[in-house]
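J.: predicted model, plus sequence, below.
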Amino acid sequence: MKCNEFEPVWNRREMLRSSACGLGQIAFASMLSESASGFSGTQATSGMPHFAPRAKRIIFLFMWGGPSHVDLFDPKPELNARAGEQLSGSSVGVNRDKLGELLGSPFKFQQHGEGGVWISELFPELSQHADRLCVLRSIHTEGSAHGEALLRLHTGQANLVRPSVGAWVSYGLGSESANLPAFITISPPRGHGGVQNYGSAFLPAAHQGTAIGSAETPVSQAVVSNLRNPRLNTEQQRRQVDLIQSLNQSHLRQSVTDPTIEGLIANYELAFRMQSTMPQVMGLDDETPETHAMYGIGEEPTDNFGRQCLLARKFAENGVRYIQVSTDYTWDHHQKVQEGLVGECAKVDRPISGLLADLDQRGLLEDTLVVWGAEFGRTPMAENKDGRNHHPQVFTMWMAGGGVRGGMTYGSTDDFGYAPVENPVHMHDLHATLLHLLGLDHEQLTYTHAGRNFRLTDVYGNVVHDIMS
């Protein structure tokens, strides 16, 4: 028998009568999928925040490779004045004689908005939203290699396999939509940790991020794997899923509790429902020409990232809790940093501005936290004469909407942008703060695995209350 002539051995009535699970058990499978966030194996969350949230969802704009903070958001007149000189370690608290030759920034900075936020000339569109931005200049982490730094950014740790930030958010809050996952990653990196950057690790499988394409694939060509079945129609697929779920439920009854089976049941049901909802949300033809223009869609060099940002807005308004948008691996400027930044900023400036404006005009920015950043920054010293090396010691990220104070700059660095000197914010602090804005206590959001309680922030992390509105 050919696959496209699929006909189950049982008809629906015989299957329900013979499987010993009946209508009640099939209904239970649907109930499981609707409350998937509540299953954790050894303990359950209610799908409710620990306290009143300031934000309902997060959109994370990930600039893969590490943008240079001293060229974009952290101007350093002293760096420019002493360009070409050797930076001594003693001047920045490092026990080394020479760190390298200082490289000044070729870009002009200007203060914008009532808050006087300093922004490089490379972001003219974003500068119009200065009073919405909370710029964190003192982020620091560990890991001078991309792989380690990406894992710390996305999972909090680089040792062992840990759940990603989006998976923790899904586990803690669940999804607002019955037909879409709680966590979606658009054009995710396939390197430097790959699927671990959006995986669920030991959390139930229902909390893993749903990937759309990959970073090196234009999003206009990206698809969700296995979203469509060309061989079976909807009715046949429903009958097939019912049969499979009856077997899954039988295994679950025998094991009493098994997060793997529970996650599998939830994912089967969600995958079936996604077939009707996801294509509609991913289509951009229902958006007006004015909206397309706002994001720079249909124009170069903004088309690809503009499409990603517009998809993020559509997923946000359709109940997805955590949405990540990633660029390709194009911010790693070990040489020609000036040329590289001009090109990369031109790709994202207008789309990001369009996203902030669009969220605001739709009343979504108030409870949507937009986060911009990367795995680390770049050195104030030159590499290959006109480039900059990796720099986890300090770098800049910014937030907007979702309960943070706009028009604000938090933390500061030394005269060269080498290290934080005021209000340092470690990656664990950043993660604790993100969860807090969603109404989740990072110390209470735990999962028991291998005999101990795990959390996103491990045994660290302090919420940065000063940046909250």
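T.: Arrived safely.
J.: for the rest of this, base every contact and every neighbour count on C-alpha atoms.
T.: OK.
J.: distance check, residue 410 against residue 427.
T.: Using C-alpha to C-alpha, to the nearest Å, one obtains 15 Å as the distance from residue 410 to residue 427.
J.: next: residue 14.
T.: 56 Å.
J.: and the helices in this structure, which stretches?
T.: In the chain, the segments counted as helices under DSSP state H are 12-18, 22-34, 69-72, 77-81, 146-155, 165-173, 234-255, 259-282, 289-295, 303-317, 337-361, 427-437.
J.: now do the first one: distance to the chain's middle.
T.: Here helix 12-18 shows a centroid-to-chain-centroid distance of 43 Å under the convention C-alpha atoms, centre = their mean, to the nearest Å.
J.: what's the answer for the second one, then?
T.: Average the C-alpha atoms of helix 22-34, do the same for its chain, and the two points are 31 Å apart (C-alpha atoms, centre = their mean).
J.: check the last one too.
T.: Helix 427-437 has its average C-alpha position 13 Å from the chain's average C-alpha position, going by C-alpha atoms, centre = their mean.
J.: list the buried ones in it?
T.: Under the neighbour-count criterion of 16 or more other C-alpha atoms under 10 Å, helix 427-437 has 427-437 buried.
J.: mind giving me the packing neighbours of that helix?
T.: The criterion is 3 or more C-alpha pairs under 8 Å, 6 or more residues apart in numbering; DSSP states H and E, and the helices and strands that helix 427-437 contacts are strand 133-140.
J.: can you name every helix or strand that the strand it packs on contacts?
T.: When contacts are defined as 3+ C-alpha pairs under 8 Å, 6+ apart, strand 133-140 packs onto strand 395-401, strand 408-410, strand 412-413, strand 420-422, strand 425-426, helix 427-437.
J.: now residue 317, nearest residue through space, not along the chain?
T.: If the residues on either side of it in the chain are set aside, residue 317 comes closest to residue 364, at 7.5 Å by C-alpha to C-alpha, 6 or more residues apart in numbering.
J.: quick check: residue 211 vs residue 348, distance?
T.: Following C-alpha to C-alpha, the distance that separates residue 211 from residue 348 is 21 Å.
J.: and these two? which has more neighbours close in?
T.: Counted by other C-alpha atoms under 10 Å, residue 211 and residue 348 do not tie: residue 348 has more neighbours, with 26 against 20.
J.: try this one next to it:
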Amino acid sequence: MHRIPGYEHISRGDFLSKLGLGIGAAGLMHLLGEPEVQGSPADRSTKPGLPGLPHFAPTAKRVICLFQSGGPSHLDLFDDKPVLRERFNEDLPDSIRKGQRITGMVASQARLACQPSKWNFSPCGQSGTKLSELLTHTGTIADDICLIRSVHTEAINHDPAITFFQTGSQLPGRPSMGAWTDYGLGCANENLPSFVVLISVNKERPGQGLLARLWGSGFLPSEHQGVQFRGSGDPVLYLSDPKGISRENRRWMLDGIQELNQQSFARIGDPEIETRIAQAELAYRMQSSVPDLMDLNNEPEHVLNSYGEDVHVPGSFARNCLLARRLAVRGVRFIQLYHRDWDHHGGIHDRLPPMVKDTDQASAALVKDLKQAGLLDETLVIWGGEFGRTPYAQGSARLDAYGRDHHGKAFSIWMAGGGIKPGMCYGETDDFGFNVVNQPVHIHDLQATILHCLGIDHTRLTYRFQGRQFRLTDVHGQVVKAILK
């Protein structure tokens, strides 16, 4: 067998790896002409972000997304429809539905009976924004938020709808919003991840589970994926030193592992090895920064009280909202909260109030806390779920036992801070809350607007994968300029 000089001791696997790197390098020469993807993952780990970003002056330095998993009912919280009260238990008119698809859960029902909300609505704040009587605390920040009543999505079931909201695609495998943000803008605190995830559940009903790919990096380098902080035990798995291992021994072991990884990188050249090196160093630094982050002993009593009694319960939504503010102060760029169990196909009368109790006070307290700390103007806060609920009842139309099915044609979210106009409502649905009739906001429009607030042109933040340029908004999305200051 003929041996190539200089390669006598290289295995077949190493040869193929180096051959692949040569082909990859040729492709990289082409990519270097596109500024959105310049720089290897190793280079980016030591830089604040991609060259040329932000594209323009940002109005927000960070994002806090309060995601309500399951689909909160806009008709019971944000979008009052008196016509539903007038036409209670009448069939939803064909002129409103227009043959649009419904889920299999109600397709077999004999009727789609109009179902009004059990709760009254009233104007709040100087803006006069009408909100449900359930949202007593959100009503106190009505003049700080922009309520968008015309959001619509393409998905009709939870998993594709949540995936669409978070990644811009109904199919798994794309990078999440937080990963795109980290990829483009980098990290502002070397001792904490740039993208942190916190999850809470209703105490009585945990709701549907969430998959880690929702905060994953997809085809982006894995260094950009979100880091989940847990509600009990170690906030991050394996962060504490094992029993019997001192801090000095941990450092010694880490140095040895890093040396082996460096040798492996020099031999193979896989950029994911450098990601592993950087993440191991971050984990070591987090051993000091995370305990300080999680320690609430120095928080003033009046601040703790403002978030509600659940702030003392690790893993609660209230606790996570306070931690979100503490993460924001420390420079974390994308903070993603999830709260589960808004999927109310039945028993809204009993199940909606506990969910509002979990989230209403803490959400309002977070906005007020950020404002008091002088951080709201530079922090974009988003509250909403993957879709809304139907104006017709699932099951029997009764004010004490009704449920609502999934509805993506029209629903509501609110935004605050970070360059968003406060004290305004945007968009309108029809008299039944079924269709958007004015100023529609597609999920891609929402994503484009979020990136815009961060100083990113959504059409220019791209990544080449499998022969094409990908972006969060795919080939769609328009910035909703009317809600920007």
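T.: Okay, I see it. The structure presented is a predicted model; accordingly, all values stated were derived computationally and were not measured.
J.: which of the buried residues of helix 427-437 of the first structure sit farthest apart?
T.: The two members of those with the most space between them (C-alpha to C-alpha) are 427 and 437, at 15.5 Å.
J.: thinking again about what came up before, now distance to residue 376 of the first structure too, for the buried residues of helix 427-437 of the first structure, in JSON lines please.
T.: Formatted as JSON lines, the buried residues of helix 427-437 of the first structure follow (distance: C-alpha to C-alpha, whole Å):
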{"residue": "427", "distance to residue 376 of the first structure": "10"}
{"residue": "428", "distance to residue 376 of the first structure": "14"}
{"residue": "429", "distance to residue 376 of the first structure": "15"}
{"residue": "430", "distance to residue 376 of the first structure": "13"}
{"residue": "431", "distance to residue 376 of the first structure": "15"}
{"residue": "432", "distance to residue 376 of the first structure": "18"}
{"residue": "433", "distance to residue 376 of the first structure": "18"}
{"residue": "434", "distance to residue 376 of the first structure": "18"}
{"residue": "435", "distance to residue 376 of the first structure": "21"}
{"residue": "436", "distance to residue 376 of the first structure": "23"}
{"residue": "437", "distance to residue 376 of the first structure": "23"}
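J.: please say which position in the second structure residue 319 of the first structure maps to.
T.: Using TM-score structural alignment as the criterion, the counterpart of residue 319 of the first structure in the second structure is residue 331.
J.: how much space between that match and residue 377 of the second structure?
T.: If you measure residue 331 of the second structure against residue 377 of the second structure using C-alpha to C-alpha, the figure is 15 Å.
J.: contacts only, for residue 338 of the first structure.
T.: Taking C-alpha atoms under 8 Å, 6 or more residues apart in numbering as the contact definition, residue 338 of the first structure lies against 106, 386-387.
J.: now, of those, which are buried?
T.: Members of these classed as buried by 16+ other C-alpha under 10 Å are 386-387.
J.: which of the contacts of residue 338 of the first structure still touch in the second structure?
T.: Retained contacts for the contacts of residue 338 of the first structure in the second structure, judged by both residues aligned by TM-score structural alignment, their matches' C-alpha atoms under 8 Å, are 106, 386.
J.: need the contacts of residue 338 of the first structure in a markdown table (columns: distance to residue 460 of the first structure).
T.: Rendered in a markdown table, the data for those read as follows (distance: C-alpha to C-alpha, whole Å):
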| residue | distance to residue 460 of the first structure |
| --- | --- |
| 106 | 38 |
| 386 | 37 |
| 387 | 34 |
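J.: which residues touch the residue lying closest to residue 57 of the second structure once chain neighbours are set aside?
T.: Of all residues beyond its chain neighbours, the one nearest residue 57 of the second structure is residue 455 (5.5 Å), with distances taken as C-alpha to C-alpha, 6+ apart. Shown in contact with residue 455 of the second structure (C-alpha under 8 Å, 6+ apart): 53-60.
J.: and the alignment partner in the second structure of residue 82 of the first structure, how far is that from residue 434 of the second structure?
T.: The alignment partner of residue 82 of the first structure in the second structure, by TM-score structural alignment, is residue 87. In this structure, residue 87 of the second structure lies at 14 Å from residue 434 of the second structure, with C-alpha to C-alpha as the measure.
J.: so which of those two has more stuff around it?
T.: Ranked by neighbour count (other C-alpha under 10 Å), residue 87 of the second structure and residue 434 place residue 434 first, with 22 against 15.
J.: what residue of the first structure takes the place of that one?
T.: Using TM-score structural alignment, residue 434 of the second structure sits opposite residue 418 in the first structure.
J.: how much space between that match and residue 464 of the first structure?
T.: Using C-alpha to C-alpha, residue 418 of the first structure is found at 22 Å from residue 464 of the first structure.
J.: contacts only, for residue 177 of the first structure.
T.: If a contact means C-alpha under 8 Å, 6+ apart, then residue 177 of the first structure has 318-320 as its contacts.
J.: ok, residue 340 of the first structure next?
T.: With contact taken as C-alpha under 8 Å, 6+ apart, residue 340 of the first structure is in contact with 331, 333.
J.: and it, what pairs with it in the second structure?
T.: Per TM-score structural alignment, the equivalent position to residue 340 of the first structure in the second structure is residue 351.
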